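Visitor: predicted model, plus sequence, below.
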Amino acid sequence: MRWRENGRNRSKSFTSKADAQRFEGDVRRSRELGRPLDIDRGKELLSEFVETWWRRHVVPNLAKNTRDSYGPTWEKHIRRRLGGYRLRDITPGIVDQFKADLITAGAGPSVVHKALVILSGMFTCAVKWDHVERNPVDAIKVPTPKRARYVRPLPPATVEALRGQLLVQGRLLDATLVSVLAYAGLRPEEARALQ
């Protein structure tokens, strides 16, 4: 198959006539739509694309704690299994096998969840930046990690009794903190970050 693209003569060989005709249809369709036919699209390895994704999306958009948790998950679970694949070669079947491999290796639901969320985020950006046509993780059911323990909030009467004791002792800030924790639902680490 021979065609002209960006002022250059291009060619591509096929082993079957049907494949060549299908590709010729793609060339015609891209011309009609006015978009370039990029046969090198998605050729980069996932391990190469992660650097672009990290620089263009993760650093400017995600909190430091999220970035700090993404790095080890990428290194330990994703890079070894999928880093050597070209972006365009990662299919829903490969992602489903990746998920099964993580579970077989003993990864818990939260690890599987995080790995698939990271992978999906990468492919969402790859689609947005025209590296690939679709996100293969969209077809996979991402497990929701179960809460390790059930949170049992204190009844309001108990909260008010605690607050009352603190107010009697003149500890106004402590009483306020108890109210914020009990009624706003903040976790202790979130409350410590308040100013």
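Guide: Sure thing, it's come through. Residues are numbered from 1 along each chain as shown.
Visitor: C-alpha from now on. contacts and neighbour counts both.
Guide: Noted.
Visitor: run through who's touching stretch 160-168.
Guide: Outside of stretch 160-168, the residues that reach it under the criterion CA atoms under 8 Å, 6 or more residues apart in numbering are L172, D174, A175, T176, V178, S179.
Visitor: how about the strands in this structure?
Guide: Taking DSSP state E as the test, the strands found in the chain are 2-5, 8-11.
Visitor: can you list these in TSV and add distance to D101?
Guide: Putting those into TSV (distance: least, CA to CA, whole Å) gives the following:
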stretch	distance to D101
strand 2-5	42
strand 8-11	39
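Visitor: what's the closest of those strands to P92?
Guide: Within those, the stretch nearest P92 is strand 8-11; the backing value is 29.8 Å (CA to CA).
Visitor: so what secondary structure elements neighbour the closest one?
Guide: When contacts are defined as 3 or more CA pairs under 8 Å, 6 or more residues apart in numbering; DSSP states H and E, strand 8-11 packs onto strand 2-5.
Visitor: ok, and here's another one to check against it:
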Amino acid sequence: MYDVNVKYKSGGKSKTYSRKGFLTKKDALQHEAEMKAKLTNPAYTPPSAVQRKMTVQEYMTEWIDRHGSANLRPSTEASYRSHMKNHIFPYIGDVFLNQLSPAMLDDMYRQLAEKGLSQSSVKYAHRIMGVSLEHARRYHYISSNPARDILTKFGKQSKTPDPYTVDQMRQLLAVVMGTEWELIVVLGGLYGLRLSEIIGLRWRNVDLAENTFGVVEQLPFNTPANTTVISEMAPVKSSERTLPITPLVRPYFERHLELQKEQKRFAKQSGNLYFDNDLVFAKPNGSPKRRERISANFGQLLRHAEMPHIRFHDLRHTAATNMHQLTGDFYTVGQILGHSLKGIGIQLQLSNNLEAVTAQYVDVRMERKLYVLNIYHEAVLGSSEKT
């Protein structure tokens, strides 16, 4: 048998609430938590029987369904769901919500770190727990937020990795030459495309006759992992743009096109289904690639090549930095990257006089983009192409 004794103050006097005879420790702890909240907060409303039996996974799934689409960007919601599925539910998903303790969270964070998850990813999981549990506290599902009382100490975040230099980009492209990675790295590191824009690029938007391609759509962030057919694309995050295919980059497009044709022929000969989504980057059966898998595999690629660690998104910063350092043409670089006029104006310290930016820079010709890209691509690819 278990007893509950709760000390509290009322009217300036110390009092004790007692109740005896609980058959299980679980029932005693649950009653103790409810009475502590009730006796220290007159506005407290006890959770319903359904809420008392709700697991962490049930609550967080309901929470992200209700809170996510209304309050989070699609990319953030997708990231939350991925972390919950892979890094939270396997450890505490079956725990009853009102029994979750700071010690359980500390133990989960320790296991994630021992598993090899980066500190930033462990801290991100804690951030998700903190927000979702705070909402549970406000709804009176729990009396306190256990994420506030953890003992785990997260060190200072390491600084953002430096973008790759021209020499490092040359080294990286030598590593991926002749593999399925080469065009992905070219578009990320030599054009500055976002990963969502790369895996959403379709052949209908690539014009090899005119040596241009359009960045006009991206793969939706909420695409399920087992999706085979894409019915609708999402708009790009920034401005739609048309970019030139430089002479040094054209062979990468041609090789990748031949690789995909070969995959289609193999699928047909072997009697396997091929899902033709018209995607430039697809799995061997034509279905869309997963951005999470590409990001993870990119990290492994760099480790095997013994190159400094950067995220795939840092290739975008690499392209921006190198193009600007080589040409000094901040505005054209911004247009290549799809930056907004306002953002470019701020970068040019003309944010209070955007009319001047408009008059001076808006008419950026394809020739100017080609000029800037040619200089950068020649610096990275020129020597390797000539040898």
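Guide: The structure has been received and is ready for your questions. Every value quoted in this text rests on a predicted model; they were computed, and no experiment measured them.
Visitor: ok, back up a step: which of the contacts of stretch 160-168 of structure 1 has the most neighbours?
Guide: Using other CA atoms under 10 Å as the neighbour test, these are led by A175, with 20 neighbours.
Visitor: burial check on the nearest residue to that one once chain neighbours are set aside, number of neighbours?
Guide: What sits nearest to A175 of structure 1 in space, not counting adjacent residues and going by CA to CA, 6 or more residues apart in numbering, is R163, at 4.9 Å. As a burial measure, the neighbour count of R163 of structure 1 was computed by other CA under 10 Å and equals 20.
Visitor: same thing with L315 of structure 2?
Guide: With other CA under 10 Å as criterion, L315 of structure 2 counts 25.
Visitor: cool, and S120 of structure 1?
Guide: For S120 of structure 1, the neighbour count with other CA under 10 Å is 19.
Visitor: which residue in structure 2 aligns with it?
Guide: Using TM-score structural alignment as the criterion, the counterpart of S120 of structure 1 in structure 2 is G130.
Visitor: my guess is its match meets R148, correct?
Guide: Yes - if you go by CA atoms under 8 Å, G130 of structure 2 and R148 touch, sitting 7.1 Å apart.
Visitor: for the counterpart of V137 of structure 1 in structure 2, what are its contacts?
Guide: With TM-score structural alignment as the criterion, V137 of structure 1 lines up with A147 in structure 2. Neighbouring residues of A147 of structure 2 by CA under 8 Å, 6+ apart: P102, L105, H126, M129, G130, L133.
Visitor: L173 of structure 1 and H113 of structure 1, how far apart?
Guide: Here the distance between L173 of structure 1 and H113 of structure 1 works out to 39 Å (CA to CA, to the nearest Å).
Visitor: over to S69 of structure 1?
Guide: Taking CA to CA as the measure, S69 of structure 1 falls 13 Å from H113 of structure 1.
Visitor: what about these two, which has more around it?
Guide: A count of neighbours by other CA under 10 Å puts H113 above the other of S69 of structure 1 and H113, at 18 against 11.
Visitor: list the contacts for that one?
Guide: Under the criterion of CA under 8 Å, 6+ apart, the neighbours of H113 of structure 1 are V142, P143, T144, P145.
Visitor: which parts of the longest helix belonging to structure 1 are buried?
Guide: Ranked by residue count and defined by DSSP state H, the top helix of structure 1 is helix 109-128. By neighbour count, and taking 16 or more other CA atoms under 10 Å as the criterion, the buried residues in helix 109-128 of structure 1 are 109, 111-126.
Visitor: how far does stretch 3-16 of structure 1 stretch from start to finish?
Guide: Comparing the first residue of stretch 3-16 of structure 1 with its last one, the separation is 18 Å (CA to CA).
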